[in-house]
Every structure is written in C-alpha cells, then in structure tokens.
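Engineer: need a structure here:
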Amino acid sequence: MSADGAGWEAQRERSSAFWVGLLVWVLRRLGRAPARLLLWPTVAWFLIAAGSARRASRAYLRRVLDREPTLADVARHFFTFAACSLDRLLLTGDQGRQLTLNIHRSDAVLALFERREPALVLVSHFGSFEALRVIGSELHEMPLKILLDRQHGAIVTRLIEGLDPGFAASIIDASERGPTLVLALRDAIRAGYSLGVMADRVRGDEPSVCVRFLGAQASLPTSPWVLASALKLPVIAAFGIHRGGRVYDARFELLETAVDLPRADRDAALQACAQRYAALLEQQARAAPYNWFNFYDYWLTDRAAD
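Structural biologist: Below you'll find the predicted structure:
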C-alpha cells in the first residue's frame, strides 16, 4: 500500500495549527454545521495528495465491504474520520450536549460498573474513544484514564488540553517507559480508575502476535493482555461508534473476566486473547465500516506482496 512501507508511527501529523485553530473558531462561534462544511476541503486534500492514506483506505474498505470501493466510499471514510475528530473538540466542553451518546452494556459489564470495579478497557482507532472517556467520566460508573502517546497527533492533543484541562488529567503518557509508567498505571488503579489501552496498533518493536482479521493476517500488540494479567484486571472491549449526524453509540463488551498467562503456554494464551479481540473488532467494523481509522499499511499479507 504505502510506497515506503512505513507504519503509523512514521507518518507525520497532517493537521496544521492554523487549520485546527480555524475549525475551533468556527465551531465555537458559528456552530457544528458550518464547521463540518470546512471538513470537505480536508477530505478533498486527502483524496488528491495523501496517496498512502487513500490506498490504505481502499485496501481496508475492499476487505470490509467485500467489493471494490468507489471514490465516494473512500471520501465517506475520510469524512467520518474528520467528523469524529471535530466532535472530539465538542466533547471537551459544554457544547458536547449537542451530541447524542447512547450506551449499550452487557449485563456482565453493567455488574462491573455497579461494583465500581476497575478494568482494562480496550479501545481502538474506531469511531471516537473521546466519547467513551466522556461517558465514563459523566456517569461516574467507569472513571477512565487513557494510555496515550502525547507525541502522536500533538497539535490536536495540545489544543484539547487547552480547551479542557480535565483532558490532560485523564491521560497517562504512553511515551513514558519503565518504572515511571508502571507506577502511573498502579496509582490510577488504586485510585479507582479503569485503564483505557489502544489495542489495534503495534508501536515500534512492541511484542505482538499475528491474528486473522478481515480475511488476512495482521499484528496486534500483546501488551494489553500482559498488563491485564499483571494487574489482575478484567478486560472490556469498548467502541464509540459514529452513527451519522449527531449520534454516537458506546458499546461495552466483557472480553475476559481474568487473563491467565501460564508460563508453559504463554504464547498460545496471548494468541487466543488477541484473536478473540480481533474477531470482535471485525464484527464491529463490518457493522459500521466507515468508523475504522488506520490509514497505513496494516495487513502483513499486503506488506509481503510489496
């Protein structure tokens, strides 16, 4: 797909401080509808100039739609991404009430929420994880801290932190390594927070396993399962799905009540956990195909063919 075969960490941030600032100004002064109109020039730019992202979108849509995607499909994919990014700015303030957030929880998840039991919450580049954070915070049922690399998408991250000081407090910086990160995670758990971890991308030389996803081989990180096992946390998969317009659905599914990684079969146990998550992620992607936002060379099969 991408000519250089670079992964997501090698991609530069395409937003500019001026453009994001203009969007915020229009959003705050004129409202969401005029701001959404400004997203179309961004979509047009991606269609014309962002060749690797366009090819990645086509490769994904070809798999999830089971047909050859049209240019309109790719444009819709980019627009959904841009719209979710714009709504992140709404969700940082009182204008978030313009959005409708519907919550869907299994009985097992509801029981965890009612007991205020911390969990490891697997989030992904699917729809809006910001909607999940806000829902958890406002309901006081699942106060959530997200493990997030502040350096990736730094322009938007700094802007959101400026608009909503509480956002910075809800983030644990994934760029920290070693004892500093471990202590931050343990402190969050002891304070009653659940931990949100991005589970659909592999960072650099991070340990990973190969899974079957949308009919091909892909890599998923093993760190969420190692973390859940070490901290003795149940694992919940969460998806903030943009349904169009102002509507988001937040879906929470209990994936593991406990993660056991026996020394003798550790690799097999990690593989099984990751594959269960991949199957659930595929189910969500097929139900809402334009919500998945990994615009880079994702499948191992495609990389081998380059």
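
Engineer: only C-alpha atoms from now on, for both contacts and neighbour counts.
Structural biologist: Fine.

Engineer: from residue 89, how far off is the most far-flung residue of the chain relative to its centre?
Structural biologist: Distance from the C-alpha centroid of the chain, by Cα atoms, centre = their mean, peaks at residue 264 (32.3 Å). As for residue 264, its distance to residue 89 is 47 Å (criterion: Cα to Cα, to the nearest Å).

Engineer: to compare against the first, here's the next sequence to fold:
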Amino acid sequence: MNQHWAQMGERGTLLGMQVLVWIQRHLGRWPFQLVLWPVMLWYFVSHGTARCASCAYWRRLEPALAAQPVRLYWRSFQHFMSFGNTLMDKVEGWSAPVEDARLSGDGVARFARALDGGQGGVVLVAHHGNLDIANAMAERHPSLDLLVLMHTRNAGKFNQLLEQVTGRPRPQILEVTEITPATAQMLTERIAAGGFVVIAADRPPVNGGRQRELTFLGAPATFPEGPFWLAALLRCPLYTLSCMRVDERFHIEFAEFDDTRQLQRKAREQWLADAMQRYADTLAVWVRKQPLQWYNFFPFWLADAHESDDT
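Structural biologist: From the prediction side, this is the model:
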C-alpha cells in the first residue's frame, strides 16, 4: 500500500546531514560529491516508494525509457543526486545572501516592484527547484512580512539542520494543518498591510481535504484546492514563484498569476477550475525546463497510485 507523501518521514540522521555540510564547507564541492554518491545510492536502493515514483515520472517524461531499464535507472539515480545536491544550495541560501551575479531572470526585480506596491498577496510555489534560494530574497527587504504555510512534521531534521549550521532562523512558518477561521482573519490583515503568504500548490492535502483532478504533463494528477480557495477568500493578488538551478546560477521567476480582489462569489467555482489548470500548465513548463529538479518522490499521477514497487 502506497504511503501518503506526508507520512514519508526523513531518512538519515541529523549528524549525517551535518557531516555532509562540513565536507562541503571545508573540503569543497568535489569531495562532497564523492561522499554524496554512495549516500544517495543507499537511499535509491532502500527507498522503494521514492524510486518507483521517480521511475514512473521519467517514463512519463521520456516514454522510450520504458523499454530501456538501464537508462531509466540511471536517469532516476541522477534525479536522486539532484535532490541531494539541493542540500548544499539550501544551506548556502540561508548562510548569506546569494550574490547578484549568480541570479538570473527578472524575478528579483518583479518581487521588489510587488513589495513597493504596498499590497500583499498569496504566492504559489511547488516542490521543483530550490525555493530556499528564492526565499532568501526576503533578506533584501528587512521590513518584509513573509509567512510560509507548509507541512513541517516530516522535515523536522532538515529544518533543524538549516538553523544550526547557518545560525539563522528560517521565515515564520505556520503548520498548514493548523489553519482555522481565526488564522484566515490574521492572514487577511497581514496581506492588507503588505505581507505575503507562501503556500505549496502541488501536493494533495495532508488531512484528506479538497482536491481536484487536473491534466499535468499529459495525464491526470491530483492537486490541492486549498491554496486557490485561500486566495479567493483573502481577495488579493496571486503570484507564482520558482527558482531553478542552471549550471552555477539560479534562475528566479516571479510573476502575477491572477487577482481575486474583484472575484464574485458566484464565479469562484469556475475561477478555481480555470486557475488550477493554468497553474498545472505553468508548473509543467518549469518541469520540462529542468526535469531533474522535480522533487515529489511519491506516486503523483493517478495512474501510478496503485503501481506496485517492482521498479
């Protein structure tokens, strides 16, 4: 039986993560890569659910791999290695501001203009690329009120690692399962005052909440309705944010996706259906640009939900 993504806890120990960080900082990138390789190989071999999901993802992106198991396994292992490498990028992003020379795209400038406008909003993100680099942009704006809604209970070790090795706290985080009517009122007030709320829009709800079947990369997949209902209820601008590593640089995209301030109650359902599919299409474009940076290691498509672990 496949586990829900939120039940798939972290593997490895905090000490092991700290050792990897020490190697990267004191010995350099290549020694880190040499140590990371066997670590991720062990994870690849031992974590059947993630391996199976990765292979299903690559068969969907490159159908020819279905008849080439060696290439499929290699592509999947590269996928795991990419995930392991994000550890260093996340640590780097929180240790110090990323130099301007390593940032590309107009996302940083667009983000600054949105802040200057004085109106906050909801920012949709996904588990693609490295959003810890993008979140670090907040340090360029000390007065920014940024709140991240996320499920944290399966990532406690990594969150603890980031704070320990960087000596700096992450942005204010609100456990997504603890949102109440009082929380919604608080969010409304923060956004009206120019604050931003960041929420992932690519994983089914933790508590079995409302979700919708959308077409993603050519096949049906389940996406959460919550982020879009939240934007509709808060009546505010809605943005998308992504950060993709391209060689040694980080390409940041930040764009206004929609605006619900004038959305009529009777039009919400139609808007929801349209907005969610538009978001899935936007995400598909990002994924095709940088396929190795897709980090949802669970059965994502409906056709894969009942697939046994024989990959």
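
Engineer: would you map the strands across the stretch 51-200 of structure 1?
Structural biologist: For the stretch 51-200 of structure 1, applying DSSP state E, counting those that start in this stretch gives strands covering 100-105, 120-123, 144-148, 171-173, 194-198.

Engineer: would a markdown table of those with mean neighbour count and distance to residue 158 of structure 1 be doable?
Structural biologist: Shown next, in a markdown table, are the strands of the stretch 51-200 of structure 1 (neighbours: other Cα atoms under 10 Å; distance: least, Cα to Cα, whole Å):
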| stretch | mean neighbour count | distance to residue 158 of structure 1 |
| --- | --- | --- |
| strand 100-105 | 15 | 25 |
| strand 120-123 | 26 | 21 |
| strand 144-148 | 23 | 13 |
| strand 171-173 | 19 | 12 |
| strand 194-198 | 25 | 19 |
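
Engineer: could you dump those to CSV with distance to residue 54 of structure 1?
Structural biologist: Below are the strands of the stretch 51-200 of structure 1 laid out as CSV (distance: least, Cα to Cα, whole Å):
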stretch, distance to residue 54 of structure 1
strand 100-105, 30
strand 120-123, 24
strand 144-148, 25
strand 171-173, 30
strand 194-198, 23
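
Engineer: closest to residue 51 of structure 1 out of these?
Structural biologist: Of all these, it is strand 194-198 that lies closest to residue 51 of structure 1, at 25.5 Å by Cα to Cα.

Engineer: okay, and that closest one goes to which residues in structure 2?
Structural biologist: Counting by TM-score structural alignment, strand 194-198 of structure 1 falls onto residues 196-200 of structure 2.

Engineer: quick one: the helices in the stretch 201-306 of structure 1, in order.
Structural biologist: In the stretch 201-306 of structure 1, helices defined by DSSP state H, counting those that start in this stretch lie at 223-231, 266-287, 300-305, listed in chain order.

Engineer: the second one vs structure 2, average offset?
Structural biologist: In this case it means helix 266-287 of structure 1. Compared with structure 2 after fitting, helix 266-287 of structure 1 deviates on average by 1.2 Å (mean Cα distance after the TM-score superposition for structure 1).

Engineer: quick one, that helix and helix 223-231 angle?
Structural biologist: Calculated by axes from the mean of the first three to the mean of the last three Cα atoms, to 10 degrees, helix 266-287 of structure 1 forms an angle of 120 degrees with helix 223-231.

Engineer: so what does helix 266-287 of structure 1 touch, helix or strand wise?
Structural biologist: helix 51-65, strand 208-213, helix 223-231 (3 or more Cα pairs under 8 Å, 6 or more residues apart in numbering; DSSP states H and E).

Engineer: try it again at 10 Å.
Structural biologist: helix 51-65, strand 208-213, strand 216-221, helix 223-231, strand 235-244, strand 247-256 (3 or more Cα pairs under 10 Å, 6 or more residues apart in numbering; DSSP states H and E).

Engineer: mean shift between the third one and structure 2?
Structural biologist: After superposition onto structure 2, the mean distance of strand 216-221 of structure 1 to its aligned counterpart is 0.8 Å, using mean Cα distance after the TM-score superposition for structure 1.

Engineer: onto which residues of structure 2 does that strand map?
Structural biologist: Under TM-score structural alignment, the match for strand 216-221 of structure 1 in structure 2 covers residues 219-224.

Engineer: next, count neighbours for residue 58 of structure 2.
Structural biologist: Residue 58 of structure 2 is flanked by 20 other residues according to other Cα atoms under 10 Å.

Engineer: ditto for residue 290 of structure 2
Structural biologist: 14.

Engineer: excluding chain neighbours, what is closest to the equivalent of it over in structure 1?
Structural biologist: In structure 1, residue 290 of structure 2 lines up with residue 288, judged by TM-score structural alignment. Residue nearest to residue 288 of structure 1 in three dimensions, not counting chain neighbours: residue 241, with 7.4 Å by Cα to Cα, 6 or more residues apart in numbering.

Engineer: against residue 184 of structure 1, how distant is the one you found?
Structural biologist: According to Cα to Cα, residue 241 of structure 1 stands 29 Å off from residue 184 of structure 1.

Engineer: just residue 9 of structure 1 next, same as before
Structural biologist: Distance of residue 9 of structure 1 to residue 184 of structure 1, computed by Cα to Cα: 23 Å.
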